[in-house]
Each structure stands twice: as structure tokens, then as C-alpha cells.
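Novice: Sequence isn't available, so here's the structure alone:
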């Protein structure tokens, strides 16, 4: 049987990768449970925040897809669900009828604005065990890992 070659620190890298994935999964699951009380999923909430940032002109499906934290291959269905909840409307551009933009309704804007404080409290509850310096260090390390 051939010997298995390992990279220096392979076990450490594996443990770290698993810890990052487990932490991400735990946060995602917990956020999903939290947002369920508002009849939203994390991806729907993310889309509402993207549309709020886009302003009154809204955003195209492509723009939303590019900015989503978790990639959703079917942004059209995501918008269908938000439109069904009357949080989003879609409009065709006057200059180019092929372009469709999603725009927050007043109810959608109200909901995403009302969620700011509860989501900030949720973040503080989950990450408040870390000092601000530890949060900054972890943030810098995670950003470095992704690049």
C-alpha cells in the first residue's frame, strides 16, 4: 500500500476548515430560525437588504444574484416568493423592456427597516462573547483566508 503524503500542518488546516464550516452552519441555521418568526428565510432577508441598498430604482436579478451571500441559482423564484408576500414588485425598464428590476414595496422597506434592531441584537447575542478586538482579528483572518 502506498504511503500517504501529508502537507505540513494538514491536520491543523483540516480542523480549522471544519471549525469554520461548522460555525457558518450553526450561524446560518440559527439565523434561519430567528427569521422564521418574520416569515423570511436568510436568503430572502439578504435580498431585501440588497434591494434597500439599491434605492428606489431597484435592482436587476443579475445584480441581486451577484450580491447574495448565499448563491441562489433561481433568483426569479426568490423574487416570486417576495412578490407573493407583497414585499417586492417588479417593473420593466422603459428604455429596454428586456430589463426587469425588483423594487421594495413600502411594506418590504418597512419590514427590512424594522428588522435592523432585532438583527443587530441577534448578532450581539451570538458574537458578544468575543471582545471587539477579537472580532476585528477574526474578521481580518477570515477575509485573508478568503483571498
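Specialist: That came in fine, so what should we check first? Just so it is clear, the structure is predicted and the values come from calculations on it, not from any experiment.

Novice: From here on, just use CA atoms for contacts and neighbour counts.
Specialist: Fine.

Novice: Am I right that residue 98 is in a strand?
Specialist: No - counting by DSSP: H, G, I helix; E, B strand; the rest coil, residue 98 is not found in a strand; it is coil.

Novice: Quick check: nearest residue in space to residue 73, chain neighbours excluded?
Specialist: residue 65 (7.8 Å; Cα to Cα, 6 or more residues apart in numbering).

Novice: Tell me, how many residues neighbour the one you found?
Specialist: 19 (other Cα atoms under 10 Å).

Novice: Helix, strand, or coil at it?
Specialist: Here residue 65 takes the helix state, with states given by three-state DSSP.

Novice: In the longest helix along the chain, which residues are buried?
Specialist: Looking across the chain with DSSP state H, the single longest helix is helix 10-36. Residues 31-32, 34-35 are the ones in helix 10-36 that count as buried (16 or more other Cα atoms under 10 Å).

Novice: okay, pairing it with this:
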């Protein structure tokens, strides 16, 4: 941002209809800028943000998960989850495993190669988080996280 008001930055002649509208448009704008920067980082490793998210979920789970479980943990919903897993499998970053108790059930596991890619991304991801939040104090970051959680709870309730 140029440091001015959102209205001036957008060259909007009329004021926003409400403070809520201004806040949401500002939120969309910051979200878009942030996602673009993370997208550029992930592209350096030939990943999309959704692929990175799947790998992060699998590593964090510490065990293979069914596709539906991975899907429920995604930051952004992905309509074509099977295709996403297919691309990760083709890149040898994940593998599908049939469950012995029920051969119809397939779980997805992160591979050693997938873990290695995530390990290379760990530090740059943390550094990007820090750079994007650098203009806020630690207290403001905590306050923002709390406000976002409060807003998310309300928005989830509107579905």
C-alpha cells in the first residue's frame, strides 16, 4: 500500500458504503498480495499453494490420510482433490496406499522426496511470513490472528 487510505489507493471517488465493506475489500487485497508472494515461492519448487498445503498436512499428520481427510484440512477448498493428488503422485511427492483391512480405502502418504521438498521450503516460508508481517508488532500480530479467528468463526456460521 502507498500508506494512504484504501479509498485513495483504489482511486475510489465515493466513500465505502460501510466500514465493513472497506475492511473486507482491504482483507481481500492483502490476501491476494500475500497469496501471490507465496505462489511465487512455491513455483520455485514446482508446486502450487494447494500442493504445498497437501504436503504440509501429510507431514503434520505423521501418517497416511484418506483424501477426504486431507480435503477437510485444506486452507482453501480444492474441488478437484483427486487430480491434485494425481499430480503430486506423478512428481513422486506422495504415494497412494490401500488399507489392508478394507482394500477399497486408499490413503495418501508423503514420500521421502516430498519431505525433502518441504524441508527446503521450511525456512523460506517462515521468512516470508515474517517479512509480510514486518510492519506489525508482535502484539498486533497476535491481535490480528485473534480477530481473523473470530471472523472465521462467524463466516463459517453463515454457510
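Specialist: That came through fine. Here the structure is a predicted model, which means the values were calculated and not measured.

Novice: residue boundaries of the strands in the first structure?
Specialist: Assigned by DSSP state E, the first structure shows strands spanning 59-60, 88-92, 100-104.

Novice: quick one: which of these is nearest residue 52 of the first structure?
Specialist: Closest approach to residue 52 of the first structure among those (Cα to Cα): strand 100-104, 6.8 Å.

Novice: Which residue in the first structure aligns with residue 129 of the second structure?
Specialist: Using TM-score structural alignment, the equivalent of residue 129 of the second structure in the first structure is residue 123.

Novice: Around that match, how many other residues sit close by?
Specialist: Neighbours of residue 123 of the first structure using other Cα under 10 Å come to 13.

Novice: any idea how far it is from residue 28 of the first structure?
Specialist: 12 Å (Cα to Cα, to the nearest Å).

Novice: Please apply the same query to residue 136 of the first structure.
Specialist: From residue 136 of the first structure to residue 28 of the first structure the distance is 21 Å (Cα to Cα).

Novice: now residue 113 of the first structure
Specialist: Residue 113 of the first structure is 21 Å from residue 28 of the first structure, by Cα to Cα.

Novice: What of residue 63 of the first structure?
Specialist: Taking Cα to Cα, one finds residue 63 of the first structure at 23 Å from residue 28 of the first structure.

Novice: do the same with residue 17 of the first structure
Specialist: With distances taken as Cα to Cα, residue 17 of the first structure is found 16 Å from residue 28 of the first structure.

Novice: of the buried residues of helix 10-36 of the first structure, closest to residue 131 of the first structure?
Specialist: Using Cα to Cα, residue 31 is the member of the buried residues of helix 10-36 of the first structure that sits closest to residue 131 of the first structure, with 21.2 Å.

Novice: The closest one maps to what in the second structure?
Specialist: The alignment partner of residue 31 of the first structure in the second structure, by TM-score structural alignment, is residue 38.

Novice: Residue 49 is in contact with that match, correct?
Specialist: Yes - when contacts are counted by Cα atoms under 8 Å, residue 38 of the second structure is listed as touching residue 49 (7.2 Å).
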